[in-house]
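Participant: Quick check, what structure comes out for this input:
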Amino acid sequence: MPPRRLVVWCPDWPVVAAVAAAGLEPLTPAAVFVANRVLACSETAREHGVRRGMRRREAQGRCPDLVVCEHDPARDARLFEPVVMAVEALAPGVEIVRPGLVALPAKGPSRYFGSEVDAAERIVDQVAAQAGAECQIGFADGLFAAILAARSGVVVEPGGSPEFLAPLRIDEIDHPGVERGELVDLLRRLGIRTLGEFAALSATAVSTRFGRDALMAHRAARGEEERPPERRPLPPDLTVAENFDPPVDRVDAAAFAARALAERLHVRLGELGLACTRLGISARTEHGEELHRMWRCAEPLTPSGTADRVRWQLDGWLSGRRGAERPTAGVGVLSLHPEEVVGAGGLQLDLINSSTGAADARAGRAFVRVQGMLGPDAVLIGVLGGGRDLRDQVRLVSWGDERRPALEPDRPWPGRLPAPSPTVLPDSPWPAVVLDADGLPVEITDRQRLTAAPDRVLVAGGRSRAVSGWAGPWPVSERWWVDAGARAVVRVQVVLEAGEDGNEVALLLVHEDERWWVQGAYR
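Facilitator: The predicted structure follows:
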C-alpha cells in the first residue's frame, strides 16, 4: 500500500498570485494564459463560462471584463512561500509539488492533532491567518489520490484510494506539471472514459501499447505511486555546494550562481546514470539563518529545472514577502541535496540523437562558463514569436532564462509576411529611395497603392540598382482606432538585377513615415 499523504492545495494559485501581484481585487475576473490558452482562471471568470484550456479569444468573448495575465512561475513560487512556511510551522516534512500544492506525510499531523480532520482544520486556519490564502486539504493513500482528494476537500479512508479514483474522469491524469493531453485523447477514442476503466487494463498491455509515461499514469489511476516504491540507494558525495564571498543578497545574483551549481549536480548524476526526482535546496546566510525546502517533481529534473527551483525559493525568502521573514544578511552557502534518485534510462536519447544531445549538453556548459566570465547577457539566444513585423517575431533572451516569446505565436496575425523570411536583418532599417522609370520617386497613394512601378532602388551608402521584378504592395494598419501607437506601413518585395558578382539580391522594402526603408534582404 502506498504511503498515506496529506496534500494542501490552494485553488487557482497562478491566477491568485497574478491578481495579488497586480494589486487587483480578489474577486476580479482574471485568467492566466500559456500559449494563448487558459492555464487557470478565477471563480468569477468561471461564472462567466471561462474554462481551463480555452482559447483567449473565446474566453474574452464569454467574459469581456476578463483581466489577461501572463504565466510567471517565479511569481507563483515567490508568493507561495508564506503558505509553505505556514504549513511548515505545524507539520514537518513539507514537499513542494508545484507552487500552489504541497504534500507531506499524513501520519505525524494526524497523530499530533488527534485525527486527520482536526489536522486539516488547523492547517486551513493557519494558512488563512499567516498567509492570507484559502486552501483545501485532502488525505489519501498515494500522492495522486491525495491531490484529487484535496481538490474535493475530502478524507479518503485508508485503503480506499482505488474506489475513490475509479469514477473520476480520465482527464484527471492530465494535470499541471505532467502534460498528458495526447494520451487522454487517445484513451477517449478507445472508449475509456474513467480512471477505473483505465485501471482495469493490465500493466503489460498499457506498457507495450502506450509507453512508459502511460504506465506511470496507469499506476496512479490504480491508487499506487506513479513510480515503484523501490528507490535506488543514494550514492555518496552527491551533494553540491557553493560558498559566496562576499555573500549575495540579490535574487538575480544567487540565481545566476545556481545555474553553474545545477550543472555540476547533473554532470555528477549523469556520470552515475541517475536522475533526481526529489531535491532538497538549502540556503544559509552569514548570520546562520537557514531556509531548506524539498521539491518533489513529476518528471526527473533537468539543469534548467533545478536552477528555476533555486530561483523561486530564494526569491520568496530574500524579498521578505508576507509571512516570510527576510534574512538579515546575504546568502553565504547554497547547496543542493538529491533526496530521491531513479535510473536515467527514461532520459537516455536514442542511437540517432545521442551524439546531438551530448553536443547540446557540452555547448550548454560552455555557455554557462562564458556567462560566468562575462555576465548573463554575454550569451543570448533568439526566441521566435508572433507579430506582423519581422522585428517583433524575434526576442533575444539570456541563456538559461525562460524562453518566452514577446508576442503569442499562434495568433492569426493577419498581414504577416509568408515564408521564406529574409536572411539578413539590419540592426536598424537602411534608408532607401525608390524611383520609377522616369526617375521620379515612387510614393504611396491614400488608397495605399504605388504611384508607379519600381524601376530602380538606391540604398544609403551604395549605388542604385535596377529592379528586375517586384511584388506587392501589402499594407498593414495597426491600432488605427487610437492615436497613440497607431502604425500604417506598406511593404514591397523587389528583386534587383545581378551585380558584379553575378548574384541577384531581393529586398523587403517598407514605406513608413513617408519614407522608404530596407527592412531585410533575401540572399
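Participant: only C-alpha atoms for contact and neighbour calcs from this point on.
Facilitator: Fine.
Participant: Run through the helices of the stretch 151-300 of the chain in chain order.
Facilitator: 161-165, 181-189, 195-199, 203-210, 212-221, 251-271 (DSSP state H, counting those that start in this stretch).
Participant: Can you point out the buried residues in the last one?
Facilitator: Right, the one you point to is helix 251-271. Neighbour counts over helix 251-271 (16 or more other Cα atoms under 10 Å) mark 251, 254-266, 268-269 as buried.
Participant: Then stretch 159-169?
Facilitator: 161, 162, 164, 165, 166, 168, 169.
Participant: Repeat that for stretch 97-109.
Facilitator: Neighbour counts over stretch 97-109 (16+ other Cα under 10 Å) mark 97, 98, 99, 100, 101, 102, 103, 104, 105, 106, 108, 109 as buried.
Participant: can you map out the strands along the stretch 301-450 of the chain?
Facilitator: Remark: strands assigned in the stretch 301-450 of the chain by DSSP state E, counting those that start in this stretch are 331-343, 380-384, 394-398, 430-435.
Participant: one more to line up against the first:
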Amino acid sequence: MNPPIRLLAVWCPDWPVVAAGAAAGVPAHLPAAVFAANRVIACSPAARVAGVRRDMRRREAQSRCPELAVFAVDGGRDARLFEPVAAAVEELAVGVEVVRPGLVAVPADGAAGYFGGEQALAERLIDQVAARAGVECQIGIADGLFGATLAARRSAIVDLGSTKDFLAPMGIGVLRQQENDRGELVDLLHRLGLRTLGAFAALTERDVLSRFGHEGLLAHRLANGLSERPPHRRRPSPELSAFIEFDPPLERVDSAVFVAKPLAERFHAGLAAHGLACTRLGIYAATEGGEELSRVWRCAEPLGPHGIAARVRWQFEGWLNSGTRPTAGVVRLRLDPEETIEGDSLQLGLWRGGAVGGSSEQDEQAGRVLDRVQGLLGPESVFTAVLDGGRGPAERARLVPWGDRREVTSPPEMPWPGRLPAPSPATVFAEPVPARVVDVAGEPVALTRRRELAAPPSVVVLPGTRPRQVLDWGGPWVAEPVWGEPGGQVRIQALLAGDPALAVLLTGTYQEIPEWTVEGVYD
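Facilitator: Reported below is the predicted structural model:
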C-alpha cells in the first residue's frame, strides 16, 4: 500500500459558534452556542464553563446558562467567514485545501523545509492566522488527513511513521467525523468490545471487509494511520473540467448562486458519464482585472450536484464578502476535479421521470423557477420545508434554503413522548399569539403538577376579538419533557364557537400565573 502523505492541519476550535458570533457582533468572551434540531453542535468556552455540552438539548442548555446566545446552523456563513483564515495559511504554504469551514489541510514537507522544520512552520502559522484573520487556531502534523486532524485537536506533531501508534489509544468514537458520521459502525464496534482504534486496527483487512463491509474497511484504514481512501485514485483528464464566462462580470453573490447549480449539474454529469465521482474539487476564478482566485475543497465522501453547488456558493460568498474582495468582477469560473474515484455508487437509474426514479418534467420546471427567483432575490430568499421529528408542529417543520441538502436531522419515526396527534394545524404562527383561557367561574385555567388542567376550559379570548365559547376540547399533551418546574408546557386542541367556528391549538405554560398562547389554527 502507498503510505499517506505528510499533512499539516489548521483547526479553528468551535468554528460554527465563532463565525456566528462574528456575524452577529457578539463578543467572543460571552457564552454562545449553535443549534441544529434543538441540539448543541458547537459552543463557546464560556458556555462550556457554564455546563453546556455538544448534543445537549436547547432547553437544558439554556437552563444551565440563561444568558446563552443562541444561533442557528448556517454552512454558508461559516464558509464565508473562514475564507480569510484559508487565505492567511495560503500566504505561507501552497496547496491549501479546505476540508470544511474551520479546518484546512496543506502538505507539510515543502513549507516545513523552507521555514526550518515542522515546529517552526506550526508556530509561524499560528501567528499568521491570528494576525491576518484575528482568530485562534491549533496545528497538527501527521501522516494522512485523519491523523493530522486529530493531532490538531491536541496541538501535536506526530513523528513520521508513528501515526498508527499515535491513534491506537484513542477511543473508537473518533471515527465519527463531521463529513461522515459512521454512527452505526461506531456503535457496533463498541458493542463488540472494540473500544479503541488500536483494537480495531489489529483486525485483518479480510475479516473487517467480510464483517463490516466497504465502510468498515475504509474506517480500518484510518485506524491504521493510512490514507482515507485506497490508493487507486485516477487523475482526471482536462476535458472533465467545466467552466462558464460572464458578460457583464459577476460582482454579486446572488448572481453566483444563480449560476452555481446548473454549472455543478453539468460538471457532475460529465464525471458520471465516465464512471467517476469527485473527492477534491478545485474552484478557480479570473477577474476582469487579471486576478486569479482559487481554492480546493477536500471531501470525505464523493460530491453530488448539491454538494458541488454549495461549495461554489460558499466560496463566492467568501471571495465577494470578505476583506480580500477582488478589485474587479469575475469574468470566468472553472471547476476542476482535482481528484476522482470510481463512481459505481452514483450509477444513474434506467428510467427517468414519473414515479420510477429521477425527477419529472414538472419537478425540473419548478426547480428552474426557484433557481431564477433565488438568483433575483438572493440565496436566502427561497426555502423548502423538511419534515423532521418533534412533539409539536413548529418543531417538525424546518425551512432549508433552496439548493441545500434536504437532510432529516431528527427522524420522525423515532418515539416522541407527548407528540401531538394528527392532523397538524394548517397554519402555524412564527410567534405564538397570546390568549386568555378561563373556566366557567371566569378564572384562568391553571396546570397541575400531574400534567392536567385544573378545570375544563370554558372561554377563550384572543387579541382584538370577542370572547369565544369552547364547544369541545382535547388533550392535554405534554409539550416539554421536563415537568414540575416553571416553564413546562402542555398543548390542547379547542373548538371555539363563532361564525364560522374556529379550531385552534393552545399551549399552556406551567407557572404560578398560567400563560396561554395560540400556536396554530386548523382549517
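Participant: TM-score for the pair, please.
Facilitator: TM-score of the superposed chains, computed with TM-score structural alignment, normalised by the length of the first structure, equals 0.78; 465 aligned residues with a Cα RMSD of 4.0 Å.
Participant: Next, the contact list for residue 155 of the second structure, please.
Facilitator: 138, 139, 140 (Cα atoms under 8 Å, 6 or more residues apart in numbering).
Participant: how about it, what's its match in the first structure?
Facilitator: Superposed on the first structure with TM-score structural alignment, residue 155 of the second structure falls opposite residue 153.
Participant: just residue 244 of the second structure next, same as before
Facilitator: For residue 244 of the second structure, the aligned residue in the first structure is residue 242 (criterion: TM-score structural alignment).
Participant: OK, contacts around that match?
Facilitator: Residues near residue 242 of the first structure by Cα under 8 Å, 6+ apart: 261, 333, 334, 335.
Participant: nearest to residue 31 of the first structure, of the buried residues of stretch 159-169 of the first structure?
Facilitator: Closest approach to residue 31 of the first structure among those (Cα to Cα): residue 169, at 23.7 Å.
Participant: which residue sits closest to the closest one, ignoring its sequence neighbours?
Facilitator: Among residues not flanking residue 169 of the first structure along the chain, residue 194 sits closest, at 4.4 Å (Cα to Cα, 6 or more residues apart in numbering).
Participant: what do you get for residue 36 of the second structure?
Facilitator: Spatially, and ignoring its direct neighbours in sequence, residue 36 of the second structure is nearest to residue 73 (5.9 Å; Cα to Cα, 6+ apart).
Participant: Kindly state which residue of the first structure is aligned to residue 109 of the second structure.
Facilitator: Superposed on the first structure with TM-score structural alignment, residue 109 of the second structure falls opposite residue 107.
Participant: residue contacts, the closest residue to its match other than its chain neighbours?
Facilitator: What sits nearest to residue 107 of the first structure in space, not counting adjacent residues and going by Cα to Cα, 6+ apart, is residue 4, at 7.2 Å. Neighbouring residues of residue 4 of the first structure by Cα under 8 Å, 6+ apart: 105, 106, 107, 139, 140, 141, 142, 143, 158.
Participant: Look up how far residue 115 of the first structure lies from the third one.
Facilitator: In other words, residue 107 of the first structure. Distance, residue 107 of the first structure to residue 115 of the first structure, using Cα to Cα, to the nearest Å: 10 Å.
Participant: Then the first one?
Facilitator: As for residue 105 of the first structure, its distance to residue 115 of the first structure is 14 Å (criterion: Cα to Cα).
Participant: before we move on, the earlier item: turn the helices of the stretch 151-300 of the first structure into TSV, including distance to residue 29 of the first structure.
Facilitator: Shown next, in TSV, are the helices of the stretch 151-300 of the first structure (distance: least, Cα to Cα, whole Å):
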stretch	distance to residue 29 of the first structure
helix 161-165	31
helix 181-189	26
helix 195-199	32
helix 203-210	39
helix 212-221	33
helix 251-271	31
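Participant: The stretch 351-500 of the second structure: helices as residue ranges?
Facilitator: Along the stretch 351-500 of the second structure, counting by DSSP H, counting those that start in this stretch, helices occupy 361-377, 393-396.
Participant: quick check, nearest of the buried residues of stretch 97-109 of the first structure to residue 431 of the first structure?
Facilitator: Nearest to residue 431 of the first structure, judged by Cα to Cα, of these is residue 99 at 50.0 Å.
Participant: rewinding a little: out of the helices of the stretch 351-500 of the second structure, which comes closest to residue 210 of the second structure?
Facilitator: Here helix 393-396 is closest among the helices of the stretch 351-500 of the second structure (Cα to Cα), at 39.0 Å.
Participant: Now do the closest one: which elements does it pack against?
Facilitator: Packed against helix 393-396 of the second structure by the contact rule (3 or more Cα pairs under 8 Å, 6 or more residues apart in numbering; DSSP states H and E) you find strand 427-438.
Participant: Which residues does the strand it packs on contact?
Facilitator: Counting by Cα under 8 Å, 6+ apart, 393-394, 444-445, 457-463, 515-522 sit against strand 427-438 of the second structure.
Participant: one more time with 7 Å
Facilitator: 394, 444-445, 457-463, 516-522 (Cα atoms under 7 Å, 6 or more residues apart in numbering).
Participant: Which ones among those map onto strands?
Facilitator: Those of the contacts of strand 427-438 of the second structure mapping onto strands are 459, 460, 461, 516, 517, 518, 519, 520, 521, 522, per DSSP state E.
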